[in-house]
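K.L.:
Everything below, folded, please.
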Amino acid sequence: MNRIDRLTAIMLKLQSKRYVTIDDIAEQYSISERTVFRDIKALGEAGVPIGFEKDRGYYIVEGYSIPPVMFTKEEAGAILLASKLLKRQGDQSLVDHFEQALTKIRAVLKNTQKDYVQELEKYIEVVSPNVSVEKAFPDLYLTDIKDALVHHQILSFEYYANYSDSYSSREVEPLGICHYANHWHLIAYCRMRHGIRDFRTDRISKLHVLDQFFDPSLRDDFKEHIFVRQMSQDVREIRVLFEPDVARLIGDQRYYYGFIEEKKTEAGVEMIFMVGECEYFARWLLMFTDRVRILNSEKLEQQIQQFIEQLSSHYAMVH
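P.N.:
The predicted structure follows:
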C-alpha cells in the first residue's frame, strides 16, 4: 500500500471508531510506530483535526466530517455477497437494517459500479437448508439484544425449551451473542438459574428491554463460556471412520455437527467431531447406515443401536 492510500485508510479508520491506538494502526498496516506518528502528523498538516487522549488514543475532533466514501466495484461486490449470506443467517431485523444500508451504498456508486453490482447479483445464490420458522419464534430480536448489550440493560422474555416442550419466563443480563450450529445464540447471566446460560434466539418470544441496568464486569466473560466451559463440560471428541465415497458426499454438512479435522487412512477417512448432544449426532450418522464406523464412543454406539431397535419395532407394527 502506498502512502497516499495508507493516509486515506488511516483517516477512515479514525472516523470509524471513537478512539484508535497507535498499536491498532501499526498492526493493521504493518508499519512502525514511528511511521504512524509521521502519518498522523501529515494528516494534521493537511487540515484534519486529530486529537489525542492518554490511555485511549487518537480521535477526530467532533464536528469534522470526511467527504463521502467512494467504493470500488470489488468492495461493492463483497458487500453484496455479505447481504446474501445475512438473508440466510440473520434474523429479519438485521436483514432490514442491512438492506437499508445497502441501498445507501448503491446510491453513492458510480454508474459503471452500479451496473457491475446489478449484473453480479444475477449470478449469486446462497443455498442452505431451509428451516421452517414457526410464528411463535419469529427471530426478530437481535437488534434489541444488540442495544441491550451496548447499554448493559436487563432483558425479559419467554424461552421455549425443546426438551420439555414448555415455556419459561426469564430475566437475564446479556453478555454477548455468537453464531454456531446454524443459529444465533444469546449468552447471558440468567437470574432464575443463577448462572450463565446459552439461549437460541429463535426460541425467544415476547422480548422486552427493561429500564434496569447491570455491571457486566461482575460476570464471567461470555467468550470464556463459549470456548472454555463449553469444551470442557458439554462437548466430547468423537472419531468416526467414513468409507471414501461417502466422505466425498458429506461436503459442508460436517460443519453443522462440530467437525474439526480429518485424515485419510487405508480404511477410509477418519473425521474428528466435537459433539454435545449424542442423540442429535447419532440421527445424522444413521443416514450413512453401514458405510460409517464409530471409533471411540460406546455411548454413541448405544444411542444408534437404540434408534435401530425403535425403527425395527415401528415398522414391524406398521406391517
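K.L.:
From here on, just use CA atoms for contacts and neighbour counts.
P.N.:
Noted.
K.L.:
First-to-last residue distance for stretch 209-224?
P.N.:
End-to-end distance for stretch 209-224, by CA to CA, to the nearest Å: 25 Å.
K.L.:
Oh, that last question was meant for stretch 252-259, not what I typed.
P.N.:
Stretch 252-259 has its terminal residues 10 Å apart, counting by CA to CA.
K.L.:
Give me the buried positions along the helix or strand harbouring residue 27.
P.N.:
Element membership for residue 27, per DSSP states H and E: helix 22-29. Using 16 or more other CA atoms under 10 Å as the test for burial, helix 22-29 gives 22, 25-26.
K.L.:
quick one: which of these is nearest residue 128?
P.N.:
Using CA to CA, residue 25 comes nearest to residue 128 of those, at 37.5 Å.
K.L.:
wait, isn't the closest one in contact with residue 12?
P.N.:
No: under the criterion of CA atoms under 8 Å, residue 25 is not in contact with residue 12, lying 11.4 Å apart.
K.L.:
So residue 120 is in contact with residue 77, correct?
P.N.:
Yes: between residue 120 and residue 77 there is a contact under CA under 8 Å: 7.4 Å.
K.L.:
Now show me the structure for the sequence below, then we'll compare the two:
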Amino acid sequence: MNKTDRQLAILLELQRRGSLRAEDLAAVFETSVRTIYRDVQALSEAGVPIIGAPGQGYSLMEGYFLPPLHFTAEEAVTMLLGLDFVEQQFDPVYRASAQDSRKKIESILPEAVRREAARVRSGFKLLTSHAPADDPVRITLQQLRQAIQEERKVRFLYTKKLPEKDGNRQHLRDVTPYGLAFVNGSWSLLGFCDLRQELRHFRLDRMASLCLLEEKAVPPADFNLQAYRPDDNRHLSMTVRMAYDVAEHVKESRFYFIDTMAEQPDGLYVTLRFRQPEEVLPWVLGFGAKAVVIEPESFRERIRCEIKKMQLHY
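P.N.:
Just a heads-up that it's a prediction; the model follows:
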C-alpha cells in the first residue's frame, strides 16, 4: 500500500472506529509506529482535524467525517466497464486489482442501484482480445510498468515491420521509457532511443528479450505524456479510386494511412499518406481490381510491377 492510500485508509479507520493509538494503526497497516506518526502529521498539515490524546490515541474532531460516495447506475456502469477493459488489456497485476475493485464497488452500491447498474451493464459488451495470463505482451507490459515506476532504462530486441536502411529488421535498443499508450488495439512504449538518439515509439508485440537495466533513466521534467502528440512524418501520398461495392468496407477499416475520402460519381476517392510505399501497397493490392491508383504515376508503375510479379506465380 502506498503512502497516499495508507493515509486515506487511516482516515477511514478513525472515522469508523472513533479512537485508535498509533500502535493500533501500525498493527492494522503492518507498518512502523514512526510511519503512522508521519502519516498523521501529513494529514494534519493537509487540514484534517485529527486530535491526539496521551494514552487514548488519535481521533477525528467531532463533526468531521468523509461523506460516503453515492453513485448513480450510470456512474457505476462507467466504472465497471472501465474495470472490464483493464481486466482484458492490462497485465496480471492490474487484472487482479480490477477484479478486487469490482467486488468492492459492487459491495458498496445500494441494492436498487446495483440492480439497475446490472441491468444497464447487460446492454454493453467489450469485444477485445482475451490473451492468456502468460501472454508475452502482458508480461512485457508489466516489466515496462516496473521500469517506468523505478525510473530505469530498458534493453530489448526490436523487430520493425519493414527493413531499415541497413537492410535489417532487428536491432538491439536501449531506451529511456517515457510512458505507455494503448493505440488502435495495441500497446506501445514511448521512449528515448539511444540507437537513434530521438524519441521513438515501440510496439510491445515486436519486442523480445526485454530486460531492465540498473542505469537510472528519467524523462525530461517538461515532458507530459497526456499532452504529447507525435510528429506526422507521412510525407508521401497516393490517391486511390475504390469501387462503390467496397466503399463501406474501406470506411469501416479505419486504415491508419487514410487521410481523406471523397465520394465521386465513379467511386470513392481515397488519399493515403505514408512514409514508405510498402506500408500501403499490400492494402491497395488486397482489393484487387476494386482499387485503382490514380496518382502519382510512380506508384501506378509500382502497382504494375507488383502485378507482373504476381502473374509469375500463376
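K.L.:
of residue 120 and residue 77 of the first structure, who's got more company?
P.N.:
Neighbour count, other CA atoms under 10 Å: between residue 120 of the first structure and residue 77, residue 77 has more, with 19 against 13.
K.L.:
what's around residue 174 of the second structure, how many residues?
P.N.:
21.
K.L.:
which SS class is it?
P.N.:
Going by DSSP: H, G, I helix; E, B strand; the rest coil, the secondary structure assigned to residue 174 of the second structure is strand.
K.L.:
Show me what it lines up with in the first structure.
P.N.:
Under the alignment by TM-score structural alignment, residue 174 of the second structure pairs with residue 171 in the first structure.
K.L.:
Please identify the nearest residue in space to its match, excluding sequence neighbours.
P.N.:
Distances taken as CA to CA, 6 or more residues apart in numbering place residue 156 nearest to residue 171 of the first structure, at 4.5 Å, with adjacent residues excluded.
K.L.:
okay, stretch 101-108 of the first structure sits on what stretch of the second structure?
P.N.:
On the second structure, the counterpart of stretch 101-108 of the first structure by TM-score structural alignment is residues 101-108.
K.L.:
ok now that stretch, how far from the chain's centre?
P.N.:
Chain-centre distance of stretch 101-108 of the second structure: 23 Å, with CA atoms, centre = their mean, to the nearest Å.
K.L.:
With the first structure overlaid, how far apart is it on average?
P.N.:
Mean deviation of stretch 101-108 of the second structure from its aligned counterpart in the first structure after superposition (mean CA distance after the TM-score superposition for the first structure): 2.6 Å.
K.L.:
can you pull the contacts of the match of residue 174 of the second structure?
P.N.:
By CA atoms under 8 Å, 6 or more residues apart in numbering, the residues touching residue 171 of the first structure are 154-157, 190-192.
K.L.:
and those, which are buried?
P.N.:
For the contacts of residue 171 of the first structure, a neighbour count by 16+ other CA under 10 Å gives the buried set as 154-157, 190.
K.L.:
Take those residues and lay them out in a markdown table including distance to residue 269 of the first structure and secondary structure.
P.N.:
Shown next, in a markdown table, are those (distance: CA to CA, whole Å; DSSP: H, G, I helix; E, B strand; the rest coil):
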| residue | distance to residue 269 of the first structure | secondary structure |
| --- | --- | --- |
| 154 | 48 | strand |
| 155 | 46 | strand |
| 156 | 47 | strand |
| 157 | 45 | strand |
| 190 | 42 | strand |
